[in-house]
Structures are given as structure tokens and as C-alpha cells.
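> Next one to model:
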Amino acid sequence: MKAPSVFAKLLHPDVLARFAVYGRLMRLDRPIGTLLLLWPTLWAVWIAADGRPDFTVLAAFAIGTFLMRSAGCVVNDWADRDIDRHVARTADRPAAQDLVSKKEVVKLVGVLCFLAALCLIPFNAKTWLLAVPALFLAFTYPYTKRFFPVPQLYLGLAFSFGIPMVFMATLGEIPKLAWWLFAANVFWTLAYDTIYAIADKADDAKLPIKTAALTLGRYDAEGAMLSYAVFDLLMMQVGLMIGAVWLYWLMLVVVVCRQWHFYIRIQTRDPKACFDTFVANNTIGLLWFIGILMHYAYI
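Presented below is the predicted three-dimensional model:
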């Protein structure tokens, strides 16, 4: 087949329309999830390399993060298609609107996972093995909403598994420091995804699902803040283990002030304010990344 013919088919309006649907399914129009997953991966890349990250590790895990987040979104939206139809914020998702078939979903997830697997080629076999539980957690998370009172905690495990993978790829082992960072990210995820659940609480209460916001009831905002507090304490432990300089601790103060501002906003339980606060957690990831960068630049 001639190249012009191939391009003509790819640029056909029907094909472009399908690609647009796949892009929405992968949440290309909503990069916040990728960023929230990317920041802790970057923390791990810099800490594992003692401030001098290898470009291969950096590029492979950055690309892999995007691909696996995309695959996770596809699986999540397909699993939740019957639920999303009844939630105002998610009713327009492609799977909820029956714009994709199961066959298309399977093929798309397969392609994304294959590309993500290619990112692991430069690394040792143990890093490959760690990809197995990471994949399991990512693909089973959507189903925990049916029975687990705090599915956000399970999501935290799924969103944190890139951390031990980075350490294994960089050092050939997973030191205790990696697990402290892993735990910190679990609680950060629990905090911001609880806030995300508060935004949907009114709709979720009518559905046969469980969320941290529903489980915590009137103390949902306080539960999110408690998770932030544990996250901060664990990041303090990480700082002590790397011998963090004062710039790292200064960033801790900035992060805590930011979190207090979040609490003031989510106390209203206003859906838009809570969703905007969820998105604003991107700044928490960025602030900690800057703190880690400044630490290694200073020493």
C-alpha cells in the first residue's frame, strides 16, 4: 500500500473521529491524573539517583507513567460505564455514552500496555517482575468501589508502585527509603482522591458503590486532612533519611500552608470547590519536587 493512501485513510474524518474518542477515553483532555502520578515518580527518580538521574530512567518512567495512566483510565471507564451514566461529572465519558465497544477497549489497552512494556527493556528482570503487581493493582482498582469502604486507599497503592520500580531500575534493589516514600504517596493519594470523592458525594450516595467520602460521612474533609498530615509526617521521615537541607524543610512549611488553604475550601463541600481543590493538588507534587531538587542542588 502506498504511503499517500495510508495517510489518506488515517486522515479520513471517520478515523479521526475514532481517534478523538480514544483520546477522551485515555483522558488526554484531562492531564491532571498523569501529573499526580508523575510527580511521585520524579521524586523517586531524583532520590534514587542521589540527585543525578540517568536520562534513560527519567525518560522511560515519564513515558511509562503516561501510558499506564492512560491504560488505567480506559479500564476504569469501561468498568464504571454503568455507574458513570448516573454521575453528572462523568456522564459524557465515551464508555458511558456507548461510543466504544469492548473489542476496541481490549485492543487499546493492549497497545498501551505493550508500549509501556517497551519502556522497561533497558532495565533488569526484577524491575519487569515489579510491573506485574503494578498492573494488577491498576486494573483491579475500579472493582474495589463495589465492596471496599475506602477504595481511595487501594488507588494509593496502585499510584505508588512506580516508586519501588524506579529504585529497582536505578539501584538494583529497593531500600527502606523507597518504602517510606511509597507510604507517603499512598496517603497523599488518599487525601486528594477523598476530596475528589467529596465532589461526587451527592451522586455517589445514590449508587451501589463505596467511597472514602461516603464512609467518613460528615468527617470526610477532616479525613482528607488527616491523610495529608500522615503524608507530611512520612515526607519528614524521607527528609531525615536523605539528610535534607533547610530548603527541603522550607518546602514542607509551604506545603502545609497550601493544605490548610485546601481545608478551608473543602469545608464548604461545594462540588466545584472540591473538584478544583483536587486539581490543585498538582501544586503539592510540584512543590515537593522543587524541594527535592533544591536539596540535591544545595549539597
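
> only C-alpha atoms for contact and neighbour calcs from this point on.
Will do.

> what's the distance between the residue most central in space within the chain and Leu171?
In the chain, the C-alpha nearest the mean C-alpha coordinate belongs to Leu37, at 3.4 Å (CA atoms, centre = their mean). As for Leu37, its distance to Leu171 is 21 Å (criterion: CA to CA, to the nearest Å).

> that older thread, which residues touch the host helix or strand of the residue nearest to the centre of the chain?
Element membership of Leu37, judged by DSSP states H and E, is helix 32-48. Residues from elsewhere that reach helix 32-48, judged by CA atoms under 8 Å, 6 or more residues apart in numbering: 52-53, 57-58, 61-62, 65-66, 69-70, 159-160, 162-163, 166-167, 170-171, 178, 181, 185, 242, 279, 281-282, 285-286, 288-289, 292-293.

> Please name every helix or strand in contact with the helix or strand that that helix is followed by.
Towards the C-terminus, the helix or strand next in line after helix 32-48, according to DSSP H and E, is helix 55-79. Contact analysis of helix 55-79 by 3 or more CA pairs under 8 Å, 6 or more residues apart in numbering; DSSP states H and E lists helix 13-25, helix 32-48, helix 102-118, helix 125-144, helix 162-171 as its packing neighbours.

> So which residues make contact with the third one?
Right, helix 102-118. Contacts of helix 102-118 (CA under 8 Å, 6+ apart): Tyr22, Ile63, Gly64, Leu67, Met68, Ser70, Ala71, Val74, Val75, Trp78.

> same thing but at 10 Å, please
With contact meaning CA atoms under 10 Å, 6 or more residues apart in numbering, helix 102-118 is reached by 22, 25-26, 60-61, 63-75, 77-78, 95, 119, 128, 131, 135.

> The host helix or strand of Ala280 to helix 32-48, inter-axis angle?
Element membership for Ala280 (DSSP H and E) is helix 271-298. Interaxial angle, helix 271-298 versus helix 32-48 (axes from the mean of the first three to the mean of the last three CA atoms, to 10 degrees): 20 degrees.

> Could you also give me the structure for this second sequence? I'd like to compare it with the first:
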Amino acid sequence: MQNDTIAGRVADAVRGHWVDTRAPEWLRPYARLARWERPIGWWLLLWPCWWSAALAGIAGGRAGPDPWHLLLFMIGAIAMRGAGCTYNDLVDQDIDDKVARTRSRPLPSGQVTRGQAKFFLVLQLLVGLAVLLQFNGFAVLLGIASLAVVAVYPFMKRVTNWPQLFLGLAFSWGALMGWAAAFGRLDWPAVALYCGGILWTIGYDTIYAHQDKEDDALVGVRSTARLFGTWTKPALAALYGGATVLFALALFGVDAGPAAFAGVAVGLAHLVWQIVRLDIDDPDQCLKLFRSNTSYGWILFAGLVLDAMVQALL
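You can find the predicted model right below:
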């Protein structure tokens, strides 16, 4: 039987996905670089954008977020998440080669060369730039500023126990972008949403990082999963609790109604469920709970959109 590397597959990729079954052979290594078979990544990048657009809709007295902005943010999230994964794999090739779950990825396994990966990275960045240029000048500059955080993130696992904080700074940037795209400026409700997104991201990525904690310890990679250890559940309670308070504060800032707060309350119940169910020594369960944050995103977004619709009718 061929192993994953020989077969051109990736050990931690989703089995039976269209990347493996329908994509042309030449495209598959690039699709795996961008993690197209794992949409959870771009959903997690997209949610702060959509939340912010919906929050701006409530603040502006509209019946919902701008649909054009939602579409642009989706395209941008897919492109930039893929670019981020490609960049991360370029930076982490030496580490990925030492970890069982990642050594069959396209770069360490030799499915693509570093030059090919860099070219693919540029193509994805160009798509992201094309999307960004559809917004107002303030939003364009704000989007460009996010690249500084994105650039340093892959190196943080080598120097700090808090790489998840830097992931939060990058992945939650959309909480600023949605508001900036609508108003051409930033106001404190968007900043509160951003800070809440950072805490949420640290929480869910801590759960994700528990999958690799043993390999990470061997190769010297740091993470909040290793830092928190057996105190992970209390830490998650603090992180998710703080995120909920900040999200509620953002809603107060735009004079949101009951539907939006109901979304936050139901979302909190989902986060509590994650904490209760978590077994930090069960990698499969950690992955499932991490992926469940897509549901959390939908819950908050639905509450915001419903609230905007109700307020527009009153």
C-alpha cells in the first residue's frame, strides 16, 4: 500500500474531498497548499468580516449588511487564507518535515518546489489585492496594514508561548474591515468586536493546537495549548467569556436590539458546550470542536442580520 507521501496525499487533509477526487492532478498540490479541502480556515477568517458588516448595518439603520461587501469579503477570505497557508508552509517547511501530521504536505514531501509555492503565493495575493481595491481608500490602507501581522505570525511559535494571540490579531482583522468598508473610518464598537474576535481566536486555536502538543514539544514549537496544559478549560472559560462580554459591548455601542443579544447568548451556550465536551488528550475530538466554531459564526451572524431586519421594520 502506498503511503500518503507517495500517493501524493496529505496526512491531515480531508479524505474524499473534491481536491482528491475531481481536481486535475497538476492542481492538487496547490489546492493542498491553500487548504481548499478545509474550508473551516476561510470561514474563521470570514466571520469577523461578516459580523462587522452586519454590525455596521445596524449602526447605519439598514435592513442588513451590504450584500456586495459580503461577497467581496468571502472571495478575499478564501484568497488570503490560502495565501496565508502557503506562506506559513514556506516558513515552516523545516518544522513540518519533523511532524508526522504535516510531513506529507506539498513542500516537505516535494510535491511542489519552493519557487512554485512562491509563485502561487503571489497569485493569491493578487486576488486579495483586487478584492481590497473595491473598497474605499481608508479600508484599502487598513487592509494593507494587516499584512504586517500576517507576516510575523508564522515566526511567533518559535519565540513566544502565545502564537495564538498573533493569529487572533490577523484572523480578527476583518472585524475592523467590515466597519471601515461601510463608513470609511473606525469607531469603538468595531474595535470592541475586534478585541472579542482575538480572544475567540485564541480559544479555538488552543483547542486545535492540542492535536500537536506532543510533536510540538519534541521540535520546540510553542503554543497556548502547551502553556495552559491541564488548565486549558479554565483558560478557555476566561477567553470565551471575555469574547462574549466584548461582543455584547459592541452591540451596546450600536444600540442593537434583542435579536442580536440573543445571538450572543446562544453563541455563549455553544462555547460552553465546547468547554464541557473538550478532552485535550483526544485529537479527533479537539478537531471536531475546533471545526464547530463555524456554527458559532453562523449563530452570531444570524442574530445580527435578524436584528437589523427587525429594526428596519420598526
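
> before we move on, back to that, quick one: the helix holding Leu37 of the first structure aligns where in the second structure?
Mapped onto the second structure using TM-score structural alignment, helix 32-48 of the first structure spans residues 40-56.

> does whatever residue of the second structure lines up with Trp188 of the first structure sit in a helix, a strand or a coil?
Mapped onto the second structure by TM-score structural alignment, Trp188 of the first structure lines up with Trp200. Here Trp200 of the second structure is recorded as helix under DSSP: H, G, I helix; E, B strand; the rest coil.

> residue contacts, Trp200 of the second structure?
So Trp200 of the second structure contacts 165, 168, 172, 194, 206, 236, 239-244, 271, 293 (CA under 10 Å, 6+ apart).

> ok, so what distance separates it from Leu236 of the second structure?
9 Å.

> what is in contact with these two at once?
Thr206, Gly242, Leu271.

> Could you pull out the buried residues of the host helix or strand of the second one?
Yep, that's Gly242 of the second structure we're talking about. Using DSSP H and E, Gly242 of the second structure falls within helix 232-253. For helix 232-253 of the second structure, the neighbour count (16 or more other CA atoms under 10 Å) marks 232-233, 235-237, 239-251, 253 as buried.

> by contact count, what packs against that helix?
helix 40-59, helix 188-209, helix 224-228, helix 258-277 (3 or more CA pairs under 10 Å, 6 or more residues apart in numbering; DSSP states H and E).

> export those to TSV and tack on distance to Arg158 of the second structure?
Output for those, formatted as TSV (distance: least, CA to CA, whole Å):
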stretch	distance to Arg158 of the second structure
helix 40-59	22
helix 188-209	14
helix 224-228	12
helix 258-277	27
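
> Need the counterpart of Asp200 of the first structure in the second structure.
Match for Asp200 of the first structure (TM-score structural alignment): Asp212.

> wait, isn't that match in contact with Gly220?
No: using CA atoms under 10 Å as the test, Asp212 of the second structure is too far from Gly220 to be in contact (11.5 Å).

> okay, the two: which has more neighbours?
It is Asp212, of Asp212 of the second structure and Gly220, that has more neighbours when counted by other CA atoms under 10 Å, with 18 against 14.

> how about that one, what does it touch?
Contacts of Asp212 of the second structure by CA under 10 Å, 6+ apart are Val99, Ala100, Arg101, Thr102, Val221, Ser223, Ala225, Arg226, Pro283.

> Show me just the buried residues among those residues.
Val99, Arg101, Thr102, Val221, Ser223, Ala225, Arg226, Pro283.

> Closest to Gln311 of the second structure out of those residues?
Minimum separation from Gln311 of the second structure among these (CA to CA) is found for Ala225, which lies at 41.6 Å.

> which residue lines up with the closest one in the first structure?
For Ala225 of the second structure, the residue aligned by TM-score structural alignment is Ala213.

> Just give the nearest non-adjacent residue to that match, would you?
Asp220 (5.0 Å; CA to CA, 6 or more residues apart in numbering).

> what does Ala88 of the first structure give?
Nearest one to Ala88 of the first structure, counting by CA to CA, 6+ apart, is Asp203 at 7.5 Å.

> Need the three-state assignment for the one you found.
Asp203 of the first structure is classified as helix under three-state DSSP.

> Now do the contacts for it.
Contacts of Asp203 of the first structure by CA under 10 Å, 6+ apart are Ile83, Asp84, His86, Val87, Ala88, Arg89, Ala197.

> Report the contact partners of Gly253 of the second structure.
Applying CA under 10 Å, 6+ apart, the residues near Gly253 of the second structure are Leu55, Ala59, Asp187, Trp188, Pro189, Ala190, Ala192, Phe247.

> isn't the third one right up against Trp179?
What it means is Asp187 of the second structure. Yes: between Asp187 of the second structure and Trp179 there is a contact under CA under 10 Å: 8.1 Å.

> Which one of the helices and strands packed on helix 232-253 of the second structure lies nearest to Leu313 of the second structure?
Short answer: helix 40-59, nearest of these by CA to CA, at 12.1 Å.

> Off-centre distance for that closest one?
11 Å (CA atoms, centre = their mean, to the nearest Å).

> give the contact list for the residue nearest to Leu239 of the second structure when sequence neighbours are not counted.
Leaving aside its chain neighbours, Leu239 of the second structure sits nearest to Leu199 (5.2 Å; criterion: CA to CA, 6+ apart). Applying CA under 10 Å, 6+ apart to Leu199 of the second structure gives the contacts 164-165, 168-169, 172, 236, 238-244, 246.
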